[in-house]
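>>> Build the 3D model from these lines:
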Amino acid sequence: MSVSANYLALARIEGFLTESARKFPHKTAFIQQKNQLTYAELDRKSENFAQHLRSSGLQRGDRVLIFLPNCLEVVIGIFGILKAGGVFSTINPGTKAEKLRYIEQNSEAAFLVTNGALVRIASETSLASERIYVTGAAVKDAPYLAFEDALQDNLSNEPLPVGGIDTDLAMLVYTSGSTGVPKGVMMQHRNICFAANSINTYLRNTSDEVIMLTLPISFDYGLYQVFLATQLGATVVLEQGFTFPAAILNSAREHQVTNFPMVPTMAALLISMKNLSTDGLDSLRCFTNTGAALPPGHIQKLKTLFPKTVMYSMYGLTECKRCTYIEPDELEQRPDSVGKAIPYTEVFIVDKQDKILGAGETGELVIRGSHVMSGYWKNPQATAKAIRPHPLYNWEKVLYSGDLFRQDEAGYLYFIARKDDIIKSRGEKISPKEIENVLYALANVKEAIIIGIPDEILGHTLKAIIVPVDETLTEREVIAHCRAQLEPYMVPQQVEFRSILNKTASGKIDRTHVTSTHHTKQNQLSI
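Below is the predicted model of the structure:
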């Protein structure tokens, strides 16, 4: 390999694919139901798409939106955009027209890739139809670009010149902001390459991995499975969600899956399955969890169901992909910890005066490393709040997480709460997560969330909203359990049972939505 090719493979994301296609041309890279792509096929199709984008007017640094569910076309699109020198942004297929229009206008997107089912929503953006690629069957009476036509070998077979460096912008990930307006997280090639290498290192991944991807690629946790696999030459099984766990487990058996990324709601579904059989899943080497901390009770139940499968519990932010992880054997000793900093990075905790804190003290987690974003797209105010000078080395910028943590004497970290989630009651600051972990220890609790109810005297009273496994669980049983495990001021005064809790696009319980809808309902009842 030449020096320039070696640089590309190490420093730019499309180099992952180019190098794996060279090493494993005939190996299956991605599987979607009956369809598959080898590394050589993915390399060629993405190269053709890159050529088509450039011939259609894409310039280096132009943004391209990918508005699709999990499918092979998403992966081809990502690598084609990067090979063309563009910047990609994957958008959840459930996004409504108004939000998509905002993202398109905020990013100043040059092109958009979608399918026939979503093209009506895509057409409500300001992009001309000649700038919208549509996958699948042709859309009648509209001059859209046919995605499949762009993949044909009808252009130059010569690869496009690199024409870029590792500090080029690679992707924009739009994440919810506190103001309700999505913020575009800017990630450079070097950020993503560094993060993928660090994660593959601690997960001990190899080219033999088969990764089950049920999480949306529009969610950065799902997206990075694509990068982890292509960096090593591993295989990814693409699914469009975890709605039918039994079908997913059958797929895992069929493809001999080794890695299973999940979020807590998926774990809750798994452990609540009746007559769950783990036969034929001996290949399953590890579960990984991030997005929100997995309750210790769920970790133990998964361990019982899958005794040969290890669990990696992790914590991360879109703004730096991953911050911490804990080794499986340590997780058994510290089930409520999210571990230590990922390889080649540092984290520490500060107080409100930016003083670095020691063991046992609670403060904001700060992240240092090459995985930290360059900022928020066209949002210098939000960038300045998150990316600040290092408390000791003011020539360096670090990421302030907005999350409260504490550290034990051995250096292991414990998530307390989002700074915005802290509930004040009876003069005490209460972490909802601490109470929720206690609730999850109850056998009949499938999902749980704690919210604060405004109270003139106490500030807030605590309410537990629970999705039970069955109808036998009672309010008295819940409160008695909490009284036995928690300080008096942390015991919920109210309990509500529901059949479902709203989720975010990434599968986490939507705390903001649950809280706001509860308050709206109570206000309507009081009128």
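
>>> Please make it C-alpha for all contacts and neighbour counts, starting now.
Will do.

>>> could you pull out the helices for the stretch 351-500 of the chain?
Under the criterion DSSP state H, counting those that start in this stretch, the stretch 351-500 of the chain contains helices at 380-386, 432-440, 475-485.

>>> Present those as TSV; the columns should include distance to Glu41 and mean neighbour count.
Below are the helices of the stretch 351-500 of the chain laid out as TSV (distance: least, CA to CA, whole Å; neighbours: other CA atoms under 10 Å):
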stretch	distance to Glu41	mean neighbour count
helix 380-386	39	14
helix 432-440	46	21
helix 475-485	55	15
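
>>> Distance-wise, check the spatially most central residue of the chain relative to Leu215.
By CA atoms, centre = their mean, the chain has its centre lying nearest to Tyr221, at 2.9 Å. As defined by CA to CA, to the nearest Å, Tyr221 lies at a distance of 7 Å from Leu215.

>>> Following up with a second sequence; could you model it the same way so I can compare the two?
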Amino acid sequence: MQLDYIVRKGARKIPDKIALVDVNQQITYGEYDQRCNNFANYVIKDFKISPGDRIALLLENSIEICVAYYSIPRTSAIIVPLNFFMAKKELEYCINDSKPVMLIYGDKFKDDISYYKKRCPSIREFISEQQFDKLCQIPFEGKRLKPPKKVYESDTVFIAYTGGTTGFPKGVMLTHEGLFNNLMSSGRAVIDSLHKADNIENGLEMLEHSILIPIPIFHLAAMLVFLMSSFMGYTIYLHKGFKANKIVQSIDKYKINHIVCVPTNIISLVEFLESEEAKKYDLNSLKQLTYGAAPISPTVLSRAMELLPTTKFRQAYGQTEYSPVITQLTSEDHELAKKFPEILKSGGCPQIGTEVEIWKNGKFLPKGEIGEIIASGKSIMRGYWNKKDLTQKTIREIDGKNWLFTGDVGYLKEINGKDYLFLTDRAKDMIVSGGENIYPKEIENVIYQLNGVKLCAVIGVPDEKWGEAVVALIVPKKGANLKGEQIIHYCAE
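Sure thing, here's the model as predicted:
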């Protein structure tokens, strides 16, 4: 099944239901599908896209990025969602590595476009958010145009860049099939939790639910939740960031049923919910909170569950390379943790259609022994863009099955008849701060560009709010007069 089927399905079954709401506008599923058609027709007829061309997106959460996610696959092009938290040099690398022919950018980034115009020659057209919105609303005469090449489930639909321990981000090629398998498994967990549906394909009866997505949907975890929510016919509310008071106001005002966030957000939410101001808001509509992307303190999580007694909690662990969810800690697991508290320290159990094993020294390890976490299933990436050798190291065949070697370290433990995955170390030297994957090598490369730096090492240290904070240890050259504020300012630029 291809991703653009999702909005077509919504337009056919619930054309008048509100699909998307952002700070500027709201549109129905019928309007959503029409905008996707209009932009796809422009790209095919006027821009003359070629099969497999890339279109890059530098957009915050908005209706525009949601339309782009479903319209671009209708053209046989590949989406390259860019992480706007990356430095310009990193984004320049991602762009020149993937060589997109078009870049759609948001207002927040308009002052940076001249930089990319000078350095990224593959881009033939730069389209602002406003221009994109107009193109999506220009009616196209006649039927929807066919893409220049038939699109198959095995085709790459996204190239998502993730940080690299070598200092350069890696482009992860994700297929229609891989993403669809992952969203169906995740969707079943939501349905089983909230509605006890027996059959996901028949049980997803365009539910009358709504979801609030405040984390950027260039992140694959948020992207998957977005795709799943569209498939389920939710009304999707989009925020451009997480401010606890604004989030709580929206839940109360719009009677939001579901929210997705990272552990740092939960900490902020707990702090606000413990304040006097929070008492005036009604959060009983919130049926589920999904979180992931970083470890969370069981103490913080338990307190959040106390403050939101009518809300079910669900955690997901995964990697971009697996489209992305590998294991889930379901709402039932969170309840079971009242009897077995250790469960809250785990990443949950393998989701439907996924096998998880622990590997070391060329063999599978028994439960309780620590090794590298590997996963097998239909959600494995197609490979790394332009990195064949790394792909072969990361995806390996064992006993006739392909396995993704995650680089994460952990062990499996049976609790109450189920196998739970426990992580003991993150991939390589990665730092996870506020849900963001930060690779020390990338920061070290920047710091070494400063005059006066002899040696540099970047590490993560425990932080109550962010999970981990980034610390740079620097040995200056003889006679150098480096200041901490100067280095921080340089890195920020």
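
>>> Hmm, the residue nearest to the centre of structure 1 is touching Leu213, no?
No: under the criterion of CA atoms under 8 Å, Tyr221 of structure 1 makes no contact with Leu213, lying 9.7 Å away.

>>> shared neighbours of those two, which are they?
The overlap between the contact sets of Tyr221 of structure 1 and Leu213 (CA atoms under 8 Å, 6 or more residues apart in numbering) is empty.

>>> Please tell me I have it right and Lys433 of structure 1 contacts Arg418.
No: look at Lys433 of structure 1 against Arg418 with CA under 8 Å: they stay out of range, at 9.4 Å.

>>> Would you state the strands of the stretch 151-300 of structure 2 in chain order?
Ranges of strands in the stretch 151-300 of structure 2, per DSSP state E, counting those that start in this stretch, are 156-162, 170-175, 210-213, 235-238, 258-261, 288-292.

>>> Nearest to Ile373 of structure 2, out of these?
Among these, strand 288-292 comes nearest to Ile373 of structure 2, with 17.2 Å by CA to CA.

>>> so which of the helices of the stretch 351-500 of structure 1 comes closest to Ala410 of structure 1?
helix 432-440 (20.7 Å).

>>> hmm, back to that, export the helices of the stretch 351-500 of structure 1 to CSV and append columns for distance to Thr345 of structure 1.
Putting the helices of the stretch 351-500 of structure 1 into CSV (distance: least, CA to CA, whole Å) gives the following:
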stretch, distance to Thr345 of structure 1
helix 380-386, 17
helix 432-440, 26
helix 475-485, 36
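
>>> out of those helices, which comes closest to Ile132 of structure 1?
The nearest among the helices of the stretch 351-500 of structure 1, by CA to CA, is helix 380-386 at 29.9 Å.

>>> Mean deviation, the closest one versus structure 2?
Relative to the matching residues in structure 2, helix 380-386 of structure 1 has an average distance of 1.5 Å after the fit, by mean CA distance after the TM-score superposition for structure 1.

>>> In structure 2, which residues correspond to that helix?
Counting by TM-score structural alignment, helix 380-386 of structure 1 falls onto residues 388-394 of structure 2.

>>> Quick check: the aligned residue for Asn182 of structure 2 in structure 1?
Under TM-score structural alignment, Asn182 of structure 2 pairs with Ala195 in structure 1.

>>> dump the residue contacts of the nearest residue to its match once chain neighbours are set aside.
Closest residue in space to Ala195 of structure 1, ignoring its immediate chain neighbours: His371 at 5.5 Å, by CA to CA, 6 or more residues apart in numbering. For His371 of structure 1, the contacting residues are Arg190, Asn191, Ile192, Phe194, Ala195, Cys320, Lys321, Arg322, by CA under 8 Å, 6+ apart.
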